[in-house]
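Participant: sequence and computational prediction follow.
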Amino acid sequence: MKFSPLLLTASLLAASQLAANPLRDSVVKKIDSDYAHLESLYTDLHRSPELSLMEEKTAAKIAAELRSVGFEVTEKVGGHGIVGVLKNGPGPVLYYRTDLDGLPILEETGLPYASKTRVKDLSGSEVATMHGCGHDIHMTVFTGTARALAALKDQWSGTLVFIGQPAEEVGAGARAMLADGLYAKFPKPDFVLAAHDSATLPAGTVGFIEGAAWANVDSMDITVRGRGGHGAYPHTTIDPIVLAARIVTTLQTVVSRETRPLDPAVVTVGSIHGGTKHNIIPNEVKLQLTLRSYTEEVRQRTIATIKRICRGEAIAAGVPEELMPVVELAGGQFTPATYNNPELTRRTKNTIASWIGADNVRNIDPEMGGEDFSLYSTTREKVPATMFRLGAVDPKLYAESVKNGTPLPSLHSSKFAPLPEPTIKTGVTAAVACVLDLLAKK
């Protein structure tokens, strides 16, 4: 069943008594007439995800979309990044960012346009791919926003810089684009905006978080070393599998017993690998961890505590000094916490509420997920930035979940399936409203 923004507008007017706004109504009609194009783009992107640092074809598609409506596009900025610039007289410079990359997940949504794509990743392993975090939604909203604003040049003044960013999922893309001179080669921003879909909000709604919104993210590698040997003679070995098990168990106390209960923190062991055969005790076991925090103090304390635990458990197991565990942070993968500028966030929230109705705007809680969008506002320029959350869940499924407590598929789930039409139309409407407000003609 098709979802009409005109019906949405009518229901919102009735529910929220929105003030008359001819510009809003014309934008909604424009988005409605453009939806067939956006739907086609969305399903194409959904069927053919590309992994982080490998987004060549995806970037080319989005670059072509921007060029088709008059943006001057530069490709291969910080890898497969793209930058589209549309100048329209005097006024502020507004950056709007989308991410491009998919994930190594086998899709299990059952959708007619589900991804069946398999590729070789950077290590040479063949993997299934999926847009399990909704970056295909982000790119489609981004494109729809660009198309609408290009057609509304008489309604705003200033410069748009639309960024297609690679490698968000590995926390590398924003850093690479900034290092490649994003703020030096292109007009410097006065504001930076982005949208991220939500697996916990119904389609047609938009969520806001003022201040700290997403967590610091560190990736940590631990090599637990021992002395291997025959499984029948364990007394002649120092078993790194047993030691790794002890470390994993003791790591559970980092948050529960060594972090102040009011300080958010997460320590998750996401991978453990060791050994090759039933009767062989190996020389080493490898662990991979993700660490989450909101403050630098908690971050540093968590890292130090993990190192202390690894060393202490190794000493207890009789490991000699030269075989102490090796604990390393994955180079270049730290993502700082995302901070939504409160003033800008309140302004965009009020603007969007006036366009889609206050009943469809939610205040939501900070999350322990990570986003390298944070890097655009942590340079020396200290640019105000905000990211709003775009509801993507079928409202019927959302209502059932609220009523029955049935869990909804999360982001990065093989079953995560946004409801495209209301999500995309609401996203474009919200983004266009923000830009028309921030770049309003004086």
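Facilitator: Looks like it came in fine. Predicted model only: the values in this text are computed from it and were never measured.
Participant: okay, CA-based contacts and neighbour counts for the rest of this
Facilitator: Noted.
Participant: surely residue 102 meets residue 131?
Facilitator: Yes. Counting by C-alpha atoms under 8 Å, residue 131 is a contact partner of residue 102 at 4.6 Å.
Participant: shared neighbours, the two?
Facilitator: residue 49 (C-alpha atoms under 8 Å, 6 or more residues apart in numbering).
Participant: so what's residue 84 up against?
Facilitator: Residue 84 is in contact with 63, 66, 67, 71, 72, 73, 74, 160, 161, 162, 163, counting by C-alpha under 8 Å, 6+ apart.
Participant: quick one: the strands in the stretch 201-350 of the chain?
Facilitator: 206-208, 211-214, 216-225, 229-230, 265-274, 280-281, 284-293, 326-329, 338-340 (DSSP state E, counting those that start in this stretch).
Participant: report the inter-axis angle for the fifth one versus strand 216-225.
Facilitator: Translated: strand 265-274. 30 degrees (axes from the mean of the first three to the mean of the last three C-alpha atoms, to 10 degrees).
Participant: list the buried residues for strand 265-274?
Facilitator: 265, 266, 267, 269, 272, 274 (16 or more other C-alpha atoms under 10 Å).
Participant: here comes the other one, which I'd like you to weigh against the first:
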Amino acid sequence: GEGDPSFAVNKNMRFRFLHPLRIACFLVPLLLQCNLGSTSSATETPEESSIELIQKDDRSRQQPDAAETSKTTFGIVRKKKDGSPSPRVVVDSPSGTNENADGSGTERIKLDGDDADEVFRNAVLSFYKTPSSSSSISSLEEAINKKVHSPSTNMFQYIQTMRRTLHRMPEILYDEHKTSSTIASMLDSMPGLTYTTGWAVNTHVGKQMPGKGGTGIVAQVGTGKPPCVLLRADIDGLPIVEAQSTVYKSATSGRMHACGHDGHSSMLIGAARVLSSVSDAINGTVRIIFQPAEEGGAGAKRMIEEGVLEVYPPVQAAYGMHLWPTLPSGSIGGRPGVGFAAADMFTVTLTGVGGHAAMPHLTKDPVVAASATVTALQTIVARNLSPLDAGVVSVTYMKTGEPVYNVIPETVTLGGTVRSLSENGLLQLKQSVERVAIGVAQSHDCTVSVQWSFDYYPPVINDGNLWENMIEGIAGRVARVGPRKVNDIEENDGSSNKIPDGSKWDYIDGGAGVTPVEPTMGGEDFSFIANAVPSSFLLLGQGTGEALIDDEGANGKGRISDSNEGGLRGTIKAPTNYGLHHPKFAMDESVLPLGVELHVNLALQTIKAMWNEKESGASNSKLFERGSVLSATN
């Protein structure tokens, strides 16, 4: 069936299975050699506690049976040979006692009641059947909270171990084969979830991005019909040498998850687990994408070009989130309008005439020309951009040839980045960089070439209507930490709840509200999704400056203690306020369940809002049309 045509968008819908990902040979050893851990029942047989390792080469070619085909036209349901869904996952030990990078001695984690949680399923069914009200929303959110945070579900242990597994195997750009394989093996254990692999093929294979790609994964739960909401996580790491000394540190030389993408993926895997357990109760479709090559490779753009937003049912709203070390752990931040800047990267190559350093008059010195170029580029923001606009032009490296003291080189290469809070501003900065580089080169009698990245990132725009109607309420109720309200709490109470800048914050058990955050000049390729459909991108605070991490999940509620005396407790591990892309970046894992809770709430409640909008009459509703963000960006 084609479903309700009133949900359709005016685009040419297309679907195809992409080339299958050949990743069977990359399966991590920890998924092959495992001992039954303490969380599993002692009476279980080896067969009951095993997970089928299917051949990934055939993942996109195998056909589902008739029953599965009638349920969905997207992806393939993966089952054990006996026809039953694989009930458990195999990931490495969350205790941190396993120091073997190969994953030996790992532990099996079972999520109790995923396949038989009728209470949660009934709560979801009731939510969609009853008229929208504060009580129906509260009942759903309470059920999700219990599903995610109850110690009996082992959710914290599940996503923590998944995150540590991924953290050990960072891969960059379009080479995330082990990462993709590991995520796929987790999805295999989820009944009610379908998925396809092979997404995000690299269309610019070359020296800067040699990987061929095809490491993206697109999963779905629900009816396979409109309305459709998308949840996204990025999966790639960075070419950074990790400086932390945790037992789960990177096992790959020169590679590190220094931007939290291992946490993003783990939170979305946890959300997929929760949603898949009630897939038949969801009155619409949730599309879940694991996207490669965010760090400069525009993986989101590749997946959009391949149809991830247009394949039936078309995506009508999208959400993403990023762990944020400059916000207190448990807070949720963001703003309507521009959240992340537009960004591009440049390479300037100056060519002159080399020669002996003692005879510079016989040369055309590109080193002097390059030095003048760096200085001149700094005038662009100061003298070519309005003082009311934000912009960045940064030169980040310069290569002047071999380290020889008596030779003037023939060529010099320098590079950097430009940023602006608008796409037009970015294009203006790019033109200015080229103009300055050409002018300086000519004045030094050198030639010059300016090259840009294959895909510049537009700004991330948080849809104003979506933010007002969905984010402020849902994210505000999930948030555990928020700005202190002077009217509610006296300033002289002697509280030590502070973040590094000295601000005071409330540590409470939910409902802290969304923390307003100014736009960042960082780039994020979720912008390609946000430019195509109404979207919101949130920041999940994970920094305290004190690095308090509780091995038992901080009372199962993110990181908040019952006493609320200071709000934080646990064992000191490592500071979690190091910036993104820092070699010592560390994650406060206790906030990961909050990300799961937020993903699930946004997906289920947005689908309900779409139905409400449709039933109220399309002419009277503007919720999921592109909202005006003019006032939010000023």
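Facilitator: Great, that's in hand. Bear in mind that the values here come from a model prediction, so they are computed numbers and not experimental data.
Participant: ok, now which ones touch the spatially most central residue of structure 1?
Facilitator: For structure 1, residue 371 is the residue whose C-alpha lies nearest the centre (C-alpha atoms, centre = their mean; 5.0 Å). Shown in contact with residue 371 of structure 1 (C-alpha under 8 Å, 6+ apart): 168, 171, 214, 215, 335, 336, 337, 338.
Participant: map it onto structure 2.
Facilitator: Here residue 371 of structure 1 is matched to residue 524 in structure 2, going by TM-score structural alignment.
Participant: ok but that match is inside a helix, no?
Facilitator: No. Secondary structure of residue 524 of structure 2 (DSSP: H, G, I helix; E, B strand; the rest coil): coil, not part of a helix.
Participant: please tell me how far it sits from residue 193 of structure 2.
Facilitator: When distance is defined by C-alpha to C-alpha, to the nearest Å, residue 524 of structure 2 is 28 Å away from residue 193 of structure 2.
Participant: how about residue 295 of structure 2?
Facilitator: From residue 295 of structure 2 to residue 193 of structure 2 the distance is 28 Å (C-alpha to C-alpha).
Participant: more crowded one of the two?
Facilitator: residue 193 (28 against 19; other C-alpha atoms under 10 Å).
Participant: identify the residues contacting the aligned partner of that one in structure 1.
Facilitator: Residue 193 of structure 2 maps onto residue 71 in structure 1, with residues paired by TM-score structural alignment. Contact partners of residue 71 of structure 1, counting by C-alpha under 8 Å, 6+ apart, are 84, 85, 86.
Participant: run a quick neighbour tally on the closest residue to residue 446 of structure 2 other than its chain neighbours.
Facilitator: Counting by C-alpha to C-alpha, 6 or more residues apart in numbering, residue 352 is the residue found nearest to residue 446 of structure 2 once chain neighbours are left out, at 4.8 Å. Residues near residue 352 of structure 2, counting by other C-alpha under 10 Å, number 22.
Participant: post-alignment, stretch 138-147 of structure 2 versus structure 1, mean distance?
Facilitator: Taking mean C-alpha distance after the TM-score superposition for structure 1, the mean distance separating stretch 138-147 of structure 2 from the aligned residues in structure 1 is 3.0 Å.
Participant: that stretch: how far from the chain's middle?
Facilitator: Mean-position distance between stretch 138-147 of structure 2 and its chain equals 24 Å (C-alpha atoms, centre = their mean, to the nearest Å).
Participant: now it: buried residues?
Facilitator: Residues 139, 140, 141, 143, 144, 145, 146, 147 are the ones in stretch 138-147 of structure 2 that count as buried (16+ other C-alpha under 10 Å).
Participant: which of those sits closest to residue 119 of structure 2?
Facilitator: residue 143 (8.1 Å; C-alpha to C-alpha).
Participant: from residue 145 of structure 1, how far off is the corresponding residue of structure 1 for the closest one?
Facilitator: Aligning on TM-score structural alignment places residue 143 of structure 2 opposite residue 26 in structure 1. Distance, residue 26 of structure 1 to residue 145 of structure 1, using C-alpha to C-alpha: 14 Å.
Participant: quick check: chain neighbours aside, which residue is closest to the aligned partner of residue 334 of structure 1 in structure 2?
Facilitator: In structure 2, the residue matched to residue 334 of structure 1 (TM-score structural alignment) is residue 456. Excluding its sequence neighbours, the residue lying closest to residue 456 of structure 2 (C-alpha to C-alpha, 6+ apart) is residue 344, at 4.7 Å.
Participant: grab the nearest non-local neighbour of the aligned partner of residue 595 of structure 2 in structure 1.
Facilitator: Alignment note: residue 595 of structure 2 maps to residue 427 in structure 1; criterion TM-score structural alignment. Distances taken as C-alpha to C-alpha, 6+ apart place residue 141 nearest to residue 427 of structure 1, at 5.7 Å, with adjacent residues excluded.
Participant: list the residues that contact the one you found.
Facilitator: Contacts of residue 141 of structure 1 by C-alpha under 8 Å, 6+ apart are 424, 425, 427, 428.
Participant: buried subset of these?
Facilitator: 424, 425, 427, 428.
Participant: can you pull out the helices in the stretch 201-350 of structure 2?
Facilitator: Secondary structure of the stretch 201-350 of structure 2 (DSSP state H, counting those that start in this stretch): helices at 261-276, 299-305.
Participant: what range does the first one cover in structure 1?
Facilitator: Under TM-score structural alignment, the alignment places helix 261-276 of structure 2 onto residues 135-150 of structure 1.
Participant: so how far is the matching stretch off the chain centroid?
Facilitator: Chain-centre distance of stretch 135-150 of structure 1: 16 Å, with C-alpha atoms, centre = their mean.
Participant: repeat for stretch 132-147 of structure 1
Facilitator: Using C-alpha atoms, centre = their mean, the offset of stretch 132-147 of structure 1 from its chain centre is 12 Å.
Participant: same deal with stretch 401-420 of structure 2?
Facilitator: So, by C-alpha atoms, centre = their mean, the centroid of stretch 401-420 of structure 2 is 34 Å from its chain's centroid.
Participant: just stretch 576-590 of structure 2 next, same as before
Facilitator: Using C-alpha atoms, centre = their mean, the offset of stretch 576-590 of structure 2 from its chain centre is 15 Å.
Participant: gap between the two ends of that stretch?
Facilitator: Stretch 576-590 of structure 2: ends 11 Å apart by C-alpha to C-alpha.
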